[in-house]
Each structure stands twice: as structure tokens, then as C-alpha cells.
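1. Sequence unavailable; structure follows:
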């Protein structure tokens, strides 16, 4: 019974503290000067929020995907000495074929062309 009572007191106390900190930390004042971009004290000449290039984002995602796959290839050289050569070769060839298939697909889709 004592453990249940202590647990309820701790739960209630932590809930009250979270509510108080959430209420105190809210900022309700929207200041135009603070929310505008800063450019040496002058009004900005152009928008600070430039449109993001979707082509650049796509190439960055493709790079990350292939980078992770290369990180998966590196331990395969270490495993070579502790596994059967036929099993290792089959798995390595299959993995490389999947990588090359993905690269071929991205190439056919035109995702790797930076400038049109």
C-alpha cells in the first residue's frame, strides 16, 4: 500500500511540475523585428527563405543510400577469412547486383543528371 501511495505522489508531483514549466515557458509575444531575418541592421533586400532545389535533395538522398550500402560492403572483407568462400562470393555478388540494379534504375530515371 505504501508503494502505491509513493508512486501516486511522485506521479502527481511530476505532472504538476511539467504543467507549471510548460505554462511558464510559453512565449506569446510575436515581435516583427525578432521574427524577421537579420541582415546587418538593414531590411533584407530579398527573401531569406529561398526555394530549395529538389534535384539537389534527390541527389543527396541517393548519395546517402549508396553511402550506407558501401558501409555495409566494408565488413564483407573481414568476414571473408571466417566464412565459406562460395557462400561469401554468392552473397557479395548478389549484394553488388542489387547495388548496380539501383544505380542503373536511377540512371535511367535521370536522377543522376544535375543539369538539364
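-> It's in. Given the structure is predicted, the values throughout are model-derived calculations rather than measurements.

2. C-alpha only now, for contacts and for neighbours.
-> Will do.

3. Do me a favour and get the end-to-end distance for stretch 46-65?
-> 35 Å (CA to CA, to the nearest Å).

4. Presented hereafter is structure B, for comparison with structure A:
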């Protein structure tokens, strides 16, 4: 008997089926078995142990998002540097120059952002 060309995809189908079942079953089971004693205190919004102040939908300065994006950029840089460091000897000078260009590009970007004042919290 020849195997079907779709047989390698059977484990994937099983995982997707189980994920779908769990995605429906877990909220349903928790709504059935979970505690149901609502109170006024439990219904209020909680903000790190202090009373909520102001509306929930307020505007934030763009600076928060810029800092978050910069964090992601430099976090990704660290992710790229780890495999490079592991394979440093195998890559040779080409790999060194390649990473040097990558790091210089990021440092130039950091200097630009710093000069623009994106990292200055006071303004």
C-alpha cells in the first residue's frame, strides 16, 4: 500500500484540531466551573493597587512608542549577534566585516535618534 502524499501533514492536522478544541473548550469549562460571586469591589478596575485616575482611553506621547520601537530594534540586534558570535571562527573575516557593517549602521541610527532628542524624557 502506497502512502498518501498528505500523510506527512497528519501530525499538523492533529495539532491544529487539538488547538481548536482547546480554544473552545477552555473558556467554556472555566465559565462553568469558575467562581461566580461578583461584587462592586471586584468589578472596579485595578491599577497596581491604587485607585484609577482618569479615563481608560487617554492619549500617550509618541515618545513612549519611539522608545518601544528602539528597544525592539536593539533587542533584534542582540538576537542577530548571538549566532554570529557562535559561528565567529567559521565565518572568518567576511563574517567579521559583515557584522561590523551591521553594528555601525545601528550605532549611526542610535546617534541620529539621540541627537534628535527621542531618548530625552524631559522634553
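-> Yep, that arrived. Owing to the predicted nature of the structure, the values given are computational and were not obtained by experimental measurement.

5. Can you give the distance of the helix or strand harbouring residue 13 of the first structure from its chain's centre?
-> With elements taken from DSSP states H and E, the one containing residue 13 of the first structure is helix 2-25. Centroid separation between helix 2-25 of the first structure and its chain, computed with CA atoms, centre = their mean, to the nearest Å, is 34 Å.

6. middle-most residue in the second structure, spatially?
-> Geometric centre of the second structure, nearest residue: residue 72, 8.4 Å, by CA atoms, centre = their mean.

7. Which strands or helices does the top helix by length along the second structure pack on?
-> Longest among the helix segments of the second structure by residue count, using DSSP state H, is helix 88-116. With contacts taken as 3 or more CA pairs under 8 Å, 6 or more residues apart in numbering; DSSP states H and E, helix 88-116 of the second structure sits against helix 62-86.

8. residue in the first structure matching residue 121 of the second structure?
-> Taking TM-score structural alignment, residue 121 of the second structure has residue 114 as its aligned residue in the first structure.

9. Report how many residues lie close to the nearest residue to that match once chain neighbours are set aside.
-> Distance criterion CA to CA, 6 or more residues apart in numbering; nearest residue to residue 114 of the first structure, sequence neighbours excluded, is residue 55 at 7.1 Å. Neighbours of residue 55 of the first structure under the rule other CA atoms under 10 Å: 14.
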